[in-house]
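In: Quick one: sequence and predicted model below, then my questions.
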Amino acid sequence: MGRQKTYEFVRIKDKMIEEDILIVIANIREVIKDSNTGNVNVLSRHSHSAEYPLNNIPLDIQVLEAVEPTEISPQEFDQLTKLYKNDINSFLLYTP
């Protein structure tokens, strides 16, 4: 019955040992599903990626956990996008 919109937060943390780096990707996205066609459209509103050498990862980054796509409310979506615009480190530390 029309389109359904959800908001998601995802954070990926991946060690690339052979390249000696830790990659952190944080992403906020809108997911729109059209129930008539079954099509899913993903819009990334904000994303941030960072790389750190494995022998020098800041403590606040070490304690991050990877987060699967997590549905968040429109209010959390707005809060997170504002936080990201002002403070990338806080954005990476946000837990939905």
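Out: Received, thanks.

In: CA atoms for contacts and neighbours, from now on please.
Out: Fine.

In: Distance from the chain centre to the longest helix along the chain, please.
Out: Longest helix in the chain, counting residues (DSSP state H): helix 74-86. Centroid displacement of helix 74-86 relative to its chain, using Cα atoms, centre = their mean, to the nearest Å, is 12 Å.

In: Buried residues in the following helix or strand past that helix, which are they?
Out: Scanning forward in sequence from helix 74-86 by DSSP states H and E, the next helix or strand is helix 88-93. Neighbour counts over helix 88-93 (16 or more other Cα atoms under 10 Å) mark 88, 91-92 as buried.

In: nearest to T6, of the residues you listed?
Out: Distance to T6 across those (Cα to Cα) is lowest for F91, with 19.4 Å.

In: Nearest residue to that closest one in space, please, no chain neighbours.
Out: Y84 (4.9 Å; Cα to Cα, 6 or more residues apart in numbering).

In: Comparison target, given below:
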Amino acid sequence: MIIDREYALVDTTARLNTDLRDFEREINRAASVTFGNDLTDVFVYQFSFIIRVRTDSEKIKHGLLVNLGKNIARQVSSLCASAMRVYPNEKHKPSRQLFHCIN
């Protein structure tokens, strides 16, 4: 089964001021490292990107999606500085989020 998932930056201001096509190489590299041979395609648009992944189940494993975000964040620190959302947490370290699924 092939699954498509579309992702956009969480921060709306950053989404409007950032062209993800400028980071196409890094997004492609991060997706390739994360999904390996299961990755069938990546489409990068101005405001979002779509990953197409081959999987045996009806969902892409959450851990893989988290790793995709981490891999992108490692490669584009400038994007993280302007677009990362931080959610405070009293009992743990703050949560950080760069992208969210829009489909």
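Out: Noted; the coordinates are in hand. Because the structure is predicted, anything quoted here is derived from the model rather than measured.

In: TM value for the aligned chains?
Out: With the length set by TM-score structural alignment, normalised by the length of the first structure, the two chains reach a TM-score of 0.26; 43 aligned residues with a Cα RMSD of 4.4 Å.

In: Check which helices and strands the host helix or strand of S49 of the first structure sits against.
Out: Assessed by DSSP H and E, S49 of the first structure sits inside strand 40-53. Packing partners of strand 40-53 of the first structure (3 or more Cα pairs under 8 Å, 6 or more residues apart in numbering; DSSP states H and E): strand 21-34, helix 74-86.

In: could you give the angle of the first one to helix 74-86?
Out: Interaxial angle, strand 21-34 of the first structure versus helix 74-86 (axes from the mean of the first three to the mean of the last three Cα atoms, to 10 degrees): 140 degrees.

In: Strand 21-34 of the first structure - contacts with which helices or strands?
Out: Applying 3+ Cα pairs under 8 Å, 6+ apart, one finds that strand 21-34 of the first structure contacts strand 3-16, strand 40-53, helix 74-86.

In: try it again with 10 Å
Out: strand 3-16, strand 40-53, helix 59-62, strand 67-72, helix 74-86, helix 88-93 (3 or more Cα pairs under 10 Å, 6 or more residues apart in numbering; DSSP states H and E).

In: Show me how far it is from its chain's centre.
Out: Remark: strand 21-34 of the first structure is offset 4 Å from the chain centroid, using Cα atoms, centre = their mean.

In: where do the strands sit along the second structure?
Out: 2-9, 39-44, 48-54, 85-87, 95-97, 99-101 (DSSP state E).

In: Redo those as CSV? Include distance to G63 of the second structure.
Out: As requested, those are arranged in CSV below (distance: least, Cα to Cα, whole Å):
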stretch, distance to G63 of the second structure
strand 2-9, 15
strand 39-44, 15
strand 48-54, 14
strand 85-87, 19
strand 95-97, 14
strand 99-101, 14
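
In: so where's the longest helix in the second structure?
Out: In the second structure, assigned by DSSP H, the helix with the most residues is helix 62-75.

In: List the contacts of it.
Out: Helix 62-75 of the second structure has contacts (Cα atoms under 10 Å, 6 or more residues apart in numbering) with 23, 25-35, 79-81, 84, 96-101.
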